[in-house]
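> need a structure here:
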Amino acid sequence: MTVVDSHLPRHAAQRRIGSAPIVWVAALLLGVPAFWPGLEELAAHWTTTAYAHGPVVPAMVAFLLVRALREQTRTAPATGHARFGLPYRLGLPALALGVAGHLTGIGDLAAYGLVLWLAALVLAAVGPANLGRAVGPLLLLVLMLPLPQIVQWETTTTLRLLSSEIAVWVIRALGVPVFLSGNVIDLGVVQLQVADACAGLQFVFPILCFAGFFAILARAPLWQKALMIGAAVPLAVVMNALRIAATAIAVDRIGPSVIGDTAHAVEGWSVLLVCILCLGLLPTLLRAATPVRLRAAPAGPVYDFSTEGIGRLALRARAAAAPRSLIGLAVAALVTCGALALIPDRTPLQPARAGFAAFPLRLDGMVAAPGELDPGIARVLAASDYLDVTFSGAAAEAAPVNLFAAYYRDLSEGSGLHSPTICLPNDGWDITDISTRPVDMTGTPYATFTATRAIITRGRERQVVLFWFEQNGARRASAIETKLRVFRSGILDRRTDGAFVRFVTPIRPDETVADAEQRLADTMRSSLPHLPAHIPL
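I've put the predicted structure just below:
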């Protein structure tokens, strides 16, 4: 923190408690109600494997900060500190995100604001003279935040496919026949599904976090620190691919009995520990491989865990006077809390709707056969209600048409709402053509809207897919646009519900794409008038 007034005798300064720690703690506590939705969001995510490292991050950052500030300047930056505007440029937008989190019910917004708020408080306390020392540790705070759900889906798919491809390459190199279809590894007698837990994503953030911690702590040149951070994700993917390959070979040699939840968990945590160990040893190996005359880092141990000087820093911080920027942030937090207390109840509205179980199964001569999702898929989808029916007869005489719809009561919470372009490759489907196009449903409650149309292939199979997202009476072709609309709708209309709608039909060998699209359109025209009862407009 900023040092004490240089005019006070040292012992006198250490005996008294300055205003800085009092104001800093007050500003921190005032942030609790301001960022409460974010704290709830973080607490929920930190119970998952992917973000279980979250509670450790603040402790890491605190340790790195006090080490970095041990040698801070002892001269009071009176004028420069008074004009230090960076804490305001971080703190005020942070409070705005906290308010937005309250108004929309989107906890992620408040969580992002919380990280900015913590950074603003630290920078206000340490002052401009110590900005360079504080930035590195503060950047680690980002790694305790959950990714936006859609970004996480995209990342999951990429890592899963990459892990599967590397694993299959290793299996084939060892002479075991194997076929890969999406994320299904076919060994002939046994098929292995590469799930999220096998893809490395659940350990990427803990590994990245430790890579950043080691990089900041290591006495190494900048390029080695960058290499440590850059190696984290590839290392996680490769190690998990080797784990998948080892499991597949064990299944091929011994049988499916080697697969179990306990073994799976032990393997996963073993991969995490091996990755952390490799990253921790990397600067030592690089130093050993670098000639002495070319070493840019100072001599001595690679990692300096010394706590020398931290006690003196604590004494100086204890007696420090509060900078104006810190006082200003505390006042801003107090005003924000007062404003939030005046905001009326913002509980999202729940429009009346009929459950999908009441959806008619006979429409204009078509008969719909209801389906049911695999429990694992339903759990990932996390929909409040879903409809899965396949029409045949009449408009769907030539080939069946599948209608799938998933309704979410509250899209402001983490949900499985995502584009089919993310999950289709996992099942071995290749997207050969995709575009957005207008859909004319004049005469139905949907009129004309824009949807995404895709042609997908798997072996000799071909299908045409049409899908869109519903939110508060509006249709969007993009899941990201829908999520952004939830932000606006949550504030203005208190509507955060939404849905995903998809129609699929196969393209027969004896017909054109246009024929299949016409079959989709005819089925949609018969079924869409019944959807508003289940997906409120």
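> Going by C-alpha atoms from here, please, whenever you check contacts or count neighbours.
Noted.
> What ranges does the stretch 351-500 of the chain have for its helices?
Along the stretch 351-500 of the chain, counting by DSSP state H, counting those that start in this stretch, helices occupy 375-381, 420-423, 479-492.
> Next up, the contacts around the residue lying closest to residue 463 once chain neighbours are set aside.
Spatially, and ignoring its direct neighbours in sequence, residue 463 is nearest to residue 506 (4.1 Å; CA to CA, 6 or more residues apart in numbering). With contact taken as CA atoms under 8 Å, 6 or more residues apart in numbering, residue 506 is in contact with 399, 400, 401, 461, 462, 463, 464, 516.
> what two of those have the greatest distance between them?
Using CA to CA, the two most remote members of the contacts of residue 506 are 401 and 461, lying 14.8 Å apart.
> More neighbours: those two, which one.
With other CA atoms under 10 Å as the criterion, residue 401 and residue 461 differ in neighbour count, and residue 401 comes out ahead with 26 against 12.
> Make sure the more buried one is actually in contact with residue 502.
No. With contacts counted by CA atoms under 8 Å, residue 401 stays clear of residue 502, the gap being 10.3 Å.
> C-terminal to the longest helix anywhere in the chain, what's the next element?
Of all the segments assigned as helix in the chain under DSSP state H, the longest by residue count is helix 261-289. Toward the C-terminal end, the helix or strand that comes next after helix 261-289 (DSSP states H and E) is helix 310-318.
> and this one, so I can compare the two:
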Amino acid sequence: MSQIGKTLKTRTANIFICSAIAVICGLLYFVPYSNMLKLWGNEDFAYCYFVPLIAAYLVWEKRRELDRVPSVPSWSGFAVLLPGIALYWLGELGGEYYALSLSSWLVLVGLLWMYLGWNKLKQIAFPMLFLLAMFPLPNVVYSNMSFKLKLLSSQIGVAMIRLAGLTAFREGNKIDLGFTQLQVVDACSGLRYLIPLLLLGLLLAYHFNAARWKKAVLVISTIPLTVLTNSLRIASVGFLYQFWGAAVAEGFFHDFSGWLIFMVSLALLLGEMWLLRRIGGASPAEQSFNIQSGDNVGSRFSWQMIAVVTILLLGTLGASRTLDFREKVPIARPLQQFPMTVGEWQGARFGLNADLLASLHLSDYLMAEYRNPQGKVVSIYVAYNDSQRKGESSHSPASCLPGNGWSFEESGVVTTPGAAGLMTVRRAFIQKSGDRMLVYYWFPQRGRILTSMVQLKLYAFLDALTVHRTDGALVRLITPVENGEPIELAERRLKEFVQLSVPALNTFIPGSR
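Model prediction:
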């Protein structure tokens, strides 16, 4: 057979192998990627649409270097591929989409390493790392970052308002100007601009022919730059409010000011790059490497490597579609039977609307409001899942409440009397439009009381493997904190209600067995 014939045969075989593996991976990650595309429709993650396109362009930029470096298939890629498969099962059994997304990236890197070899993979290391930005951060992480940025931007914004000669006081994310009060909501946290600006900083640094410390300064500076410009935006709203009223804090002006702040931040970043180029003399000359051209067409997987990869991926796909590691564990008693008298507290039931109930995928739930003889209120919400899967698991109030406009002023854990001694629960002090609430919540999961989503996912993974169970619940208690009421009284109410209600709840929610 002629050399041309061998080349064409090899290319055809490579295309077939790569296409087959791509189809298997597409089936394996179809559900998490469908969910990811839905998240991209959120304004907070609109930048994600551009990430894969930019990464593809960065790889295209490296086409000449890639052509010069020989492809040397290597079994070393399994060092990344196998952790990727393990992370897939952690996400699949733990019900965590983000873990599945990261798994797909590790699998891709592992396959490229195996097919192209390490030297060739190094040429596209930055585009591959940049590709990670296409995965939206988990809700809990994003909300926590947004909360901290809101506090910081509010503090600096108040200082700027005072410098402008106005009186301003801050309580959490609320800014009191005397003539009005401004609430710094999630959309004003600056996180919506921080991540895109950070990505732009990375791209500028990547193409910046300068010393590494200059590149690092350029990237790191995007964080304080975003915080300062976002604080300026908040301060400008406070200053202009006295002239134009609420129009400056909503609608077109609000959206336009956000766009303007981002463009100002980008201009400042480019100005910083211009200054850095003139510091410390001329930029170092790019090093030239004499890389011997390799026979890229002839390089290919060994058949043993192809067989192992195919069996591993097909086995994972087949097991995830056919094996059920999670038994459905029905609730011990219907939550509709939960008593409406708890100590001296008298309750009334409420229901969720049909659309919300359908989106939560609950097996059973309880929503009720209790009053004591003094007229104080504690509302309880219990959500039970007989089997937790992707998109059908317990939702953290740390994610849901901010989505409904509530701002977390304080968040942590607290110890309170439970059914048999002390128990640790999550505590949050929240407010919205002048209303203040104290929240306790925890996750009863197969005999454990958990307080974080990380614990929830890890134990769901372990219990799915060991006892074939992922059932669990969320319990959330809320009491209003009236104006002028010491928060200690609200704490006392919730702790009393926890001590009275948990023994009854334990007869409904399945424990360990």
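> Deepest-packed of the helices of the stretch 351-500 of structure 1, please.
A comparison of the helices of the stretch 351-500 of structure 1 by mean neighbour count, using mean count of other CA atoms under 10 Å, puts helix 479-492 on top with a mean of 18.
> counting contacts, what elements does that helix pack onto?
Using 3 or more CA pairs under 8 Å, 6 or more residues apart in numbering; DSSP states H and E as the contact criterion, the elements in contact with helix 479-492 of structure 1 are helix 86-104, strand 461-471.
> how big's the offset between the longest one and structure 2?
I take that to be helix 86-104 of structure 1. Between helix 86-104 of structure 1 and its aligned partner residues in structure 2, the average distance after superposition works out to 2.5 Å, using mean CA distance after the TM-score superposition for structure 1.
> Give me the residues contacting that helix.
Outside helix 86-104 of structure 1, the residues within contact range by CA under 8 Å, 6+ apart are 34-38, 106-117, 119-121, 123-124, 325-326, 329, 332-333, 336, 340, 346, 412, 486-488, 490-491, 494, 496.
> Now for whatever residue of structure 2 lines up with residue 500 of structure 1, how many residues are close by?
When the two structures are superposed using TM-score structural alignment, residue 500 of structure 1 falls opposite residue 475 in structure 2. One way to gauge burial is a neighbour count; for residue 475 of structure 2, by other CA under 10 Å, it gives 22.
> quick one: contacts for residue 475 of structure 2?
Counted by CA under 8 Å, 6+ apart, residue 475 of structure 2 has contacts 380, 381, 382, 383, 441, 442, 443, 444.
> Then residue 154 of structure 2?
With contact taken as CA under 8 Å, 6+ apart, residue 154 of structure 2 is in contact with 170, 173, 174, 175, 184, 231, 234.
> Check the gap between it and residue 224 of structure 2 for me.
Taking CA to CA, to the nearest Å as the measure, residue 154 of structure 2 falls 14 Å from residue 224 of structure 2.
> returning to what we had before: now, the contacts of residue 154 of structure 2 that are in helices?
Cross-referencing those with the helices (criterion: DSSP H) gives 231, 234 as the overlap.
> right, and out of the contacts of residue 154 of structure 2, which lies closest to residue 213 of structure 2?
For the contacts of residue 154 of structure 2, the closest approach to residue 213 of structure 2 (CA to CA) belongs to residue 231, at 27.3 Å.
> Counterpart of residue 162 of structure 1 over in structure 2?
Aligned by TM-score structural alignment, residue 162 of structure 1 pairs with residue 152 of structure 2.
> mean shift of the helix or strand containing that match relative to structure 1?
In this structure, residue 152 of structure 2 sits in helix 139-163 according to DSSP H and E. Taken over the aligned residues, the distance from helix 139-163 of structure 2 to structure 1 averages 1.2 Å (mean CA distance after the TM-score superposition for structure 1).
> Nearest the geometric middle of structure 2, what residue?
The residue at the geometric middle of structure 2, judged as the C-alpha nearest the mean C-alpha position with CA atoms, centre = their mean, is residue 138 (1.6 Å).
> if you skip the residues just before and after it, what's nearest to that residue?
Closest residue in space to residue 138 of structure 2, ignoring its immediate chain neighbours: residue 98 at 6.3 Å, by CA to CA, 6+ apart.
> Now do the same contact list for the counterpart of the one you found in structure 1.
Using TM-score structural alignment as the criterion, the counterpart of residue 98 of structure 2 in structure 1 is residue 108. Residues touching residue 108 of structure 1, when contacts are defined by CA under 8 Å, 6+ apart, comprise 37, 38, 41, 101, 146, 148.
> ok, now residue 369 of structure 1?
The contact partners of residue 369 of structure 1, by CA under 8 Å, 6+ apart, come to 361, 389, 390, 391.
> Not counting residues beside it along the chain, what's closest to the third one?
Put plainly, it is residue 390 of structure 1. Excluding its sequence neighbours, the residue lying closest to residue 390 of structure 1 (CA to CA, 6+ apart) is residue 402, at 4.2 Å.
> I'm done for today, thanks for sticking with me.
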